[in-house]
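Engineer: Just a sequence and a predicted model for now, questions to come.
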Amino acid sequence: MLLPVILAGGSGSRLWPLSRQLNPKQFLRLTHKSLSMLQQTIGRLEGADVALPQVICNEQHRFLVAEQLRQLGMEQASILLEPMGRNTAPAIALAACKALDESRDPILLVLAADHLIEDVPAFHASLAVALPLAEAGKLVTFGITPTSAHTGYGYIEQGEAVGEGGYAVKRFVEKPDAATAADYVARGDHYWNSGMFMFRASRYLDALARLQPAILTACRAALAAGSQDQLFTRVDEALFAACPDDSIDYAVMEKTSDAIMVPLQAGWSDIGSWSALWEASEKTDGGNVLQGDVLQLDTRDTYVNADSRLVATVGVQDLIIVETKDAVLVAHKDQVQQVKGIVDQLKRDGRHEHLNHREVYRPWGMYDAIDSGHRYQVKRITVKPGAKLSVQMHHHRAEHWIVVSGTAKVTNGEQTYLVSENQSTYIPIGQVHALENPGVIALELIEVQSGSYLGEDDIVRFEDKYGRA
C-alpha cells in the first residue's frame, strides 16, 4: 500500500490576483467547479491501493487543509505543519521520518497539490510501473511526455531501460531556451520534470544521509522536538529554521545513481501561470475561456475570470483578464510570467493585496471586508453551525453586531445571551467577548468596527477551541 505525501506549500504568486499568500492556488477551484486543486489531487488516487494521505503545508494554511479534507470525508488524514518553507527535500524528509515512526517503512508517493492530471487511468498505469522499481530500492521520478517545446519546465534526459517501463536518469536539465527545448522534443528522449516521486521512506532517508546529512539531522531533530495538536503535527520552529533550503532534485535526485524515470502521458500541467490555465481549460469557438459574468464582442484566445461583477471585452485578443473584489489584472498571455513582479511590488509598497482576498477564511467560517474608511470598518461574517470564535478583546476598537440570519450566542463581559435575526448588540472597547453559532444553519451577521486602530493584530485571545495563539 502506498502512502501519498501531498506537498501543499507554496504561494502560487504567478496566479495573482486569484492566488494569494494566505489562500494560494492549491486551495482554489481553478480547473474544477466544485473541487480545489488539492482535493482533485487526492481524488485521483481513488481506485489505487493507497493509505490516507499525509498533507504537508504551511502553518498559515492548516485550517484550509483541514476543512478541505473534511469535505472529502478524510478528517483522520495526517497534516504535517511547516513553520516556514525549506523547499521539497526537507518537507519530504519530515514525511519520511514521520512515516517510519508510525508504520513499517512504507513506499511514499510524493505529489504536488497544485498539478492537473486529466487522464487518471494513465496516471494509475504509470504508478503500477513505478511500484516494483520503488520496491527494489530505486528512487523513481515521473517524466512527462512533452507536448510542446516548453521553456517553463525542467527536463529529464532518458537513459537505458530499467525493469518493465522504467529508464535510468541520464541527467536533469534546467529550463532551456526555445531552440534547446525544440531540440529536446525532436530527439524524443527528454521529458518534462514533473516533481512527482515514488520511493521507500528509508531509501530516501538513506540517500539524504549520504548526500545531504545536514537536512536529515535538522528534520529529525525538529520532528522529535515537535508536538501533536489534534490532527496537526507541529515541528520545532527554531530547529527547522536551521535546516538547509534545498529541493529534492538538487539534494538527491541529481546526485544519486539510483534515480529512475517512469514516463507519464496523462494530460499533465503544473498550472504554473495564467497561460497554462488557459491552455488547460475548456474554450469557446473563439478560443476564449470565460468564467463568471462575462460579455464579449470580437474577442479571441482570451481568458476572462469575473469574480464579483460584470466584465465586458471588445476587440481584444490573447489577453488574461482576472477580476476580484479588490484587484483587477490585465496581462498579455506572452507576459504572464511577469505577474510575480506585480506581487513583489505589492510587498515592497507595504500593501495587503498579495496576502489575502477581501473574503478571509477562518476555522469557524469566513468574513468579507465590505467597506472601510477613517476609524471604521464593515464586515459580513459567516459562522458555521456549532463553531465559536475565540474568547477575545480589543484595545482600540468597539464592535456592533447585527444578525442577518440564524441565531448568535454572545458572551459580552459577564453576560451571555442570544441575538436573533434583525437584532443587534454592542461590544465596547476592552470588553472580553465571544461569538458562537449554537444553531444548525449558518449564522450571518454584519459587524461594524469603530476605533483608532482596526488591524487584525488587535486581538487578545484568552481561549480558543482551534489552538490559535
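Structural biologist: Great, that's in hand.

Engineer: From now on I want contacts and neighbour counts done on CA atoms only, so please keep to that.
Structural biologist: OK.

Engineer: which residues in this structure form helices?
Structural biologist: Assigned helices in the chain, in chain order: 37-43, 62-71, 88-102, 120-135, 178-187, 201-211, 213-224, 237-241, 248, 274-280, 339-348 (criterion: DSSP state H).

Engineer: one more structure, for comparison:
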Amino acid sequence: MIDVSRSQPHRWALVLAAGDGSRLRALTTQPCGTPVPKQYCSLNGGPSLLEDALTRARSQVAGDRVCAIVAQQHHRWWSNVDTLTSLPQPNLIVQPRNRGTAVGILYSLVHILSQDPDAQVLMLPSDHYVAQEAVLQRSLAAAMEHVVRCPDRPVLLGLHPEEPDSELGYVIPGAADNFGGRTVARFVEKPELTMAAQIVRAGGLWNTFIIAASARALLNLFLPRFSSIVMEMQVIVGNALQQRTASGWPAIVDMYTRLPDLDFSRDVLEGRESMLSVLPVPACGWSDLGTPHRVGETLRKLPGERGASRAALSGYINLAAQHAHFERSMSGASL
C-alpha cells in the first residue's frame, strides 16, 4: 500500500459495482434460481471480484477516499461485504435503479465533487480479474501521474491484447501526447474476429474501462449534450446531501424514474476522442469475465488446482464450479 493521504490529498478512487452482470447469469445463478451479480462472486473461492477491486483502489489512494457505487436492488449482497460497509458513509453511493453506466458515473461524480471540488478520480470496474496485479498497479499509478500533469485530459488504460477478441472494445491510439500517453484516434466496439485481428496487428488496445481524470474533466464529457441531466443531478443530489437525512432519497428515486438509460462508452466517450488520452498497459492476465467463454479461458490459466472443482465459499457463488456445471449441461444439450 502507498500512503497518499498527505502527498496527494485530492486523489480518489471510484469502484463501479452497480451492474447486474446479466451476460453471466448462466454461471452465477444460485440453485434456488436467484442470479448473483458477478462482482459479488469469486473466481476461485477466495475474495469476490468486488473485494479485489476495492483492494486495487486502496493500493492507489487513501482508504477514506475510496468510493463505490452500488445498486439498491443488490442490498442483500453489498450489505454483507465488510470492505464496502466500512467505507465512510458518504463514500458508499447507492443508486435506486440501473440506468446505464453513464448515469451511474455521473451520479458518483456529483457525490465526490460535493466532498472535494478538486478531486482526481481513478475509475475501476468491480468485475475484472487480473493475474499480475503489480503490473496493473504500476500502470494505475502512471495514469494518476498523467492526471497531475494534464488534469483536463482524461486518460484511459488500454491493454496490449494477448489475442484478438471479438467480444471486447478496442482503443485505436494516435500520436504520442506530451505526458507519456497517446491520443485517442477512435474506438471500435466488439469488431468481428477478422477485424479484431487486424486491429491488434495495427497496435490497437483492449479498452479496460479503467479511467483516470479530474472529476471536473469527467463531468465536462457530459456537456453540452447532457447538460440538463447534469444540472438536475447536481441540484437534487446536492439538496439530498445537504439534508443528510433519508428525506432526500424520494427525490433521487423520482429523478431516476425519469432518466434515460445511457451507456458511458457509446453515449459519452464516442465523439469525444479529441479530449482523451490512452495509456498502453503491458499484458497482465486481465479479463473482464464478460462471457462464459472468457470465464473458462481465465480458469484454464489459473495456477495449480484452483478452479472448477471448488464449491461456493463465504457466501459467494464460485464461478469456477458454476462454469464446470454450465459446460457439462451445454455438452449434454448438444448430444
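Structural biologist: The structure has been received and is ready for your questions. These figures come from a predicted structure and were not determined experimentally.

Engineer: Overlay them and tell me the TM-score.
Structural biologist: For these two chains in superposition, a TM-score of 0.80 is obtained (TM-score structural alignment, normalised by the length of the second structure); 304 aligned residues with a CA RMSD of 3.1 Å.

Engineer: coming back round to it: closest one to residue 376 of the first structure among the helices of the first structure?
Structural biologist: Nearest to residue 376 of the first structure among those is helix 339-348 (23.7 Å), distances taken as CA to CA.

Engineer: What range does the closest one cover in the second structure?
Structural biologist: Per TM-score structural alignment, helix 339-348 of the first structure has no counterpart in the second structure.

Engineer: returning to what we had before: need the helices of the first structure in TSV with distance to residue 290 of the first structure, can you?
Structural biologist: As requested, the helices of the first structure are exported to TSV (distance: least, CA to CA, whole Å):
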stretch	distance to residue 290 of the first structure
helix 37-43	19
helix 62-71	26
helix 88-102	34
helix 120-135	26
helix 178-187	30
helix 201-211	44
helix 213-224	45
helix 237-241	43
helix 248	37
helix 274-280	10
helix 339-348	20
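
Engineer: export those to JSON lines and tack on mean neighbour count and distance to residue 147 of the first structure?
Structural biologist: Listed next are the helices of the first structure as JSON lines, based on neighbours: other CA atoms under 10 Å; distance: least, CA to CA, whole Å:
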{"stretch": "helix 37-43", "mean neighbour count": "21", "distance to residue 147 of the first structure": "22"}
{"stretch": "helix 62-71", "mean neighbour count": "17", "distance to residue 147 of the first structure": "32"}
{"stretch": "helix 88-102", "mean neighbour count": "21", "distance to residue 147 of the first structure": "26"}
{"stretch": "helix 120-135", "mean neighbour count": "18", "distance to residue 147 of the first structure": "16"}
{"stretch": "helix 178-187", "mean neighbour count": "15", "distance to residue 147 of the first structure": "8"}
{"stretch": "helix 201-211", "mean neighbour count": "19", "distance to residue 147 of the first structure": "31"}
{"stretch": "helix 213-224", "mean neighbour count": "20", "distance to residue 147 of the first structure": "36"}
{"stretch": "helix 237-241", "mean neighbour count": "18", "distance to residue 147 of the first structure": "39"}
{"stretch": "helix 248", "mean neighbour count": "19", "distance to residue 147 of the first structure": "25"}
{"stretch": "helix 274-280", "mean neighbour count": "20", "distance to residue 147 of the first structure": "12"}
{"stretch": "helix 339-348", "mean neighbour count": "15", "distance to residue 147 of the first structure": "25"}
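
Engineer: nearest to residue 166 of the first structure, of those helices?
Structural biologist: The minimum distance between residue 166 of the first structure and the helices of the first structure falls on helix 120-135, with 7.3 Å, by CA to CA.

Engineer: how about the strands of the stretch 351-469 of the first structure, start to end?
Structural biologist: 359-362, 365-373, 376-383, 391-393, 397-405, 408-412, 415-419, 424-427, 433-436, 443-451, 460-463 (DSSP state E, counting those that start in this stretch).

Engineer: Is it possible to get TSV of these that adds distance to residue 157 of the first structure and mean neighbour count?
Structural biologist: Below are these laid out as TSV (distance: least, CA to CA, whole Å; neighbours: other CA atoms under 10 Å):
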stretch	distance to residue 157 of the first structure	mean neighbour count
strand 359-362	43	16
strand 365-373	47	15
strand 376-383	52	20
strand 391-393	57	20
strand 397-405	60	20
strand 408-412	61	20
strand 415-419	66	12
strand 424-427	65	16
strand 433-436	58	21
strand 443-451	56	21
strand 460-463	54	14
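
Engineer: who wins for proximity to residue 262 of the first structure among these?
Structural biologist: Residue 262 of the first structure sits nearest to strand 359-362 of all the strands of the stretch 351-469 of the first structure, at 39.0 Å, using CA to CA.

Engineer: and the closest one, how far from the chain's centre?
Structural biologist: Distance of strand 359-362 of the first structure from the chain centroid (CA atoms, centre = their mean, to the nearest Å) equals 15 Å.
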